[in-house]
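> how does the following fold in three dimensions:
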Amino acid sequence: MNVLLTGGAGYIGSHTAVECLAAGHEVVVFDNLSNSSVKSLDRMARIAGRPAAFVEGDIRDRTALRAVFTRHAIDAVVHFAGLKAVGESVEKPLLYYDNNIAGSIALFEVMAEAGVKSVVFSSSATVYGDPARVPITEDFPLSATNPYGRSKLFIEEMLRDVARSDGGWTIALLRYFNPVGAHESGLIGEDPRGIPNNLMPYVAQVAVGRRPHLNVFGGDYPTPDGTGVRDYIHVVDLARGHLAALNRLHHNTGGVHVWNLGTGRGVSVLEMVRAFEAASGRPVPYEIVARRPGDVAQCWADPARAAHDLGWRAVYDLPRMCADAWRWQSQNPDGYT
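I've put the predicted structure just below:
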């Protein structure tokens, strides 16, 4: 297949590009590099042994998108492009709605014009809001506790409406939990701009000496140690989940399919800190601070549907996630710069 990855130079996109290239697909990366580096493209090519095509552009730019579909015979799209920081979305909701929702509308319109109606959407467990119980199955009620989550939920609903209006569309909604880790080569990994919003890169930057300590947002949650519990999934497992979904769509006849991508195991912030200290051999000092607006106490997946439908399971455990993240961070202490 010829696969277009919007946001394909980013953290999850770059790892998915590697898996797609390894599986024999041709890959076109479309990215505005607002939260990624063009250097990731060279690193991806080194891992895969061949390059992905790259087009720099913004998904809100219909002209740029049309040029991609004109130049490349795209068969399917994996839509990663979007802003993704929960805290920032609370502070700048209109920015998130413009970038994530308006950008998605532009992409889907141009796809329809080009007759490309197969899309894997990078959704999120945030669409489950504050779940009444765990583990979370795909039929749980949907809501959102922050503008980032609402943008993902709106895009999911938009795609359902598109599929109802035109039976030619085949759509996968991948609700994934908390991606961590890096490719085992240490060549690509998570390289956030500025202060990291996610736990693992912040912990890694503390361990490598870039930051003095970790702020743990909330120590009074109703969890075993009082800190937030999440389902951390290795980014390579996650990338392979996207590949499995692409393959399923390629052999499917329309409709909307929803799959959770997670391990099915919850890990607390302090468990993650201890595991990272063990993997890195470095201390990770931390301070408990106030809860962060929009966060929930605990959230982990029931991934049984993906196992049944896609034959996909997460295989990497927490020590491996931490070891690979530390390899990336220690070999690239300043990221791609």
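> please count neighbours and contacts with C-alpha atoms only from this point.
OK.
> OK, contacts around Ser151?
Tyr96, Tyr97, Asn100, Ile101 (C-alpha atoms under 8 Å, 6 or more residues apart in numbering).
> helices of this protein, start to end?
For the chain, applying DSSP state H gives helices covering 11-22, 39-48, 62-71, 86-91, 93-96, 103-114, 147-165, 199-208, 235-250, 269-280, 304-310, 318-331.
> any of the contacts of Ser151 buried? List them.
The neighbour-count test (16 or more other C-alpha atoms under 10 Å) marks Tyr96, Tyr97, Asn100, Ile101 as buried among the contacts of Ser151.
> would CSV of the contacts of Ser151 with distance to Thr63 be doable?
Converted to CSV, the contacts of Ser151 look like this (distance: C-alpha to C-alpha, whole Å):
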residue, distance to Thr63
Tyr96, 21
Tyr97, 20
Asn100, 18
Ile101, 17
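> which of those lies closest to Asp166?
Ile101 (19.9 Å; C-alpha to C-alpha).
> test my guess that that closest one contacts Ile155.
Yes: using C-alpha atoms under 8 Å, Ile101 makes contact with Ile155 at a distance of 6.3 Å.
> how about this one, so we can line them up?
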Amino acid sequence: MKILVTGGAGYIGSHTVLELLSHGHDVEVLDNFDNSSAESIRRVEKLAGRTVRVHELDLRDEPAVTALFAAGGYDSVIHFAGLKAVGESVAKPLAYYGNNLESTLVLLRAMAASDTRQLVFSSSATVYGDHAPVPYQEDHEPLGANNPYGWTKVMIEQVLRDVAASDSSWRIGILRYFNPVGAHESGEIGEDPSGIPNNLTPYIAQVAVGRRESLTVFGDDYDTPDGTPLRDYIHVLDLASGHVAALEHLAAMEGGARAWNLGTGHGSSVLEVIAAFEKATGVKVPYTVGPRRSGDLTESFGDPTRAEAELGWKATRSIDDMLTDLWRWQSQNAEGFGG
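A predicted model of the protein is given here:
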């Protein structure tokens, strides 16, 4: 299968590109490198022993994207590209709505014009908002969010369902995943966030490697066993394999749009993750407890049984595996891809 991966140089994208290559697919990447590094693709090529054609484009450049699809002959698309920092989306909502929605609309128009109608979309558990019962199930309605980033995912999901309903030749998979953690076991590729990390585990790793002085735990008075929020953490390699499973399922699907949760089905607390990291690595992580952060939920994890039943996919790696692989990446690449 010939597959275009938008945002393929990013954290989840690069691991998925490597997984696709390992399954024998012909993969090309579209990325504007706004929040990623070309070095990640060079390392993917090294690991795979294969070259990857990269198109350095902004997905909002409709003439260029349309021309790319007209000549590309793609069988399928995996769509990761987009802005993704929750806090930044609150400060810059117009940038998030403009970028994430416009780029997806351009992509869909270019796909339709070239008769490429199979798509896997990178969605998020944020679409369940703060009122859905835990564990989250895919049929929950109405979807919602508590920040602009999350709302862009909700809106794009609706666009995709409407497109699929309008034309039965579209086959669209919507993957709602939780908290990606870890790195490739080689330590060659991993998460390299720009600036201060927005997520817990890369921040822990940067403190452990000496790039940050200490970690702040935002609140220890939640209604959980240790007072800190519970999240569903999933190894990025399990996540990557979920995209391959979704592609294979779509190829045999009659048409329409279908959503699947990709997670482990249970939550780990902030303090449990810190303790597990210290145990897995032998490195102490200094932290202080601060006030709750606006918008943080007490617990967030999903029911992954639909993905197991329909895609034959299940997360297999433990939190210890995630943190061991994370530390291998960070300790070998103290400054990320730029180090």
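> tell me the one of the contacts of Ser151 of the first structure nearest Arg164 of the first structure?
Once C-alpha to C-alpha is applied, the member of the contacts of Ser151 of the first structure that ends up nearest Arg164 of the first structure is Ile101, at 18.9 Å.
> list the residues that contact the closest one.
Ser151, Phe154, Ile155.
> Met111 of the second structure touches Arg117, doesn't it?
Yes: applying C-alpha under 8 Å as the test, Met111 of the second structure and Arg117 come out as touching, 6.3 Å apart.
> quick one: Phe69 of the first structure and Asp61 of the first structure, what's the gap?
13 Å (C-alpha to C-alpha, to the nearest Å).
> among the two, which residue is more densely surrounded?
Phe69 (18 against 12; other C-alpha atoms under 10 Å).
> what's the counterpart of the more buried one in the second structure?
Aligning on TM-score structural alignment places Phe69 of the first structure opposite Phe69 in the second structure.
> I figured that match hits Ser114, correct?
Yes: applying C-alpha under 8 Å as the test, Phe69 of the second structure and Ser114 come out as touching, 6.0 Å apart.
> re earlier: out of the helices of the first structure, which comes closest to Asn260 of the first structure?
So among the helices of the first structure, helix 304-310 is nearest, using C-alpha to C-alpha, at 6.6 Å.
> what sits up against the closest one?
Ala244, Ala245, Arg248, Trp259, Asn260, Leu261, Trp312, Arg313.
> repeat that for 6 Å
For helix 304-310 of the first structure, the external contacting residues (C-alpha atoms under 6 Å, 6 or more residues apart in numbering) are Ala244, Trp259, Trp312, Arg313.
> which one (most neighbours) among those residues?
Counting neighbours by other C-alpha under 10 Å, Trp259 leads these with 23 neighbours.
> how close does it sit to Lys92 of the first structure?
29 Å.
> ditto for Arg60 of the first structure
For Arg60 of the first structure relative to Lys92 of the first structure (C-alpha to C-alpha), the value is 18 Å.
> of the two, which one has the most company?
Per other C-alpha under 10 Å, whichever of Arg60 of the first structure and Lys92 has more neighbours is Arg60, with 18 against 13.
> contacts only, for the more buried one.
Here Arg60 of the first structure is in contact with Gly103, Ala106 (C-alpha under 6 Å, 6+ apart).
> counterpart of it in the second structure?
Arg60 of the first structure maps onto Arg60 in the second structure, by TM-score structural alignment.
> just give me the neighbour total for Val159 of the second structure.
Neighbour number of Val159 of the second structure under other C-alpha under 10 Å is 16.
> kindly report the same for Gly338 of the second structure.
9.
> over to Gly194 of the first structure?
Considering only other C-alpha under 10 Å, Gly194 of the first structure is surrounded by 7 other residues.
> likewise His140 of the second structure?
For His140 of the second structure, the neighbour count with other C-alpha under 10 Å is 11.
> do you know how far it is from Val134 of the second structure?
11 Å.
> quick one on the thing from earlier: restricted to strands, list the buried ones among the contacts of Ser151 of the first structure.
Using DSSP state E, no member of these falls in strands.
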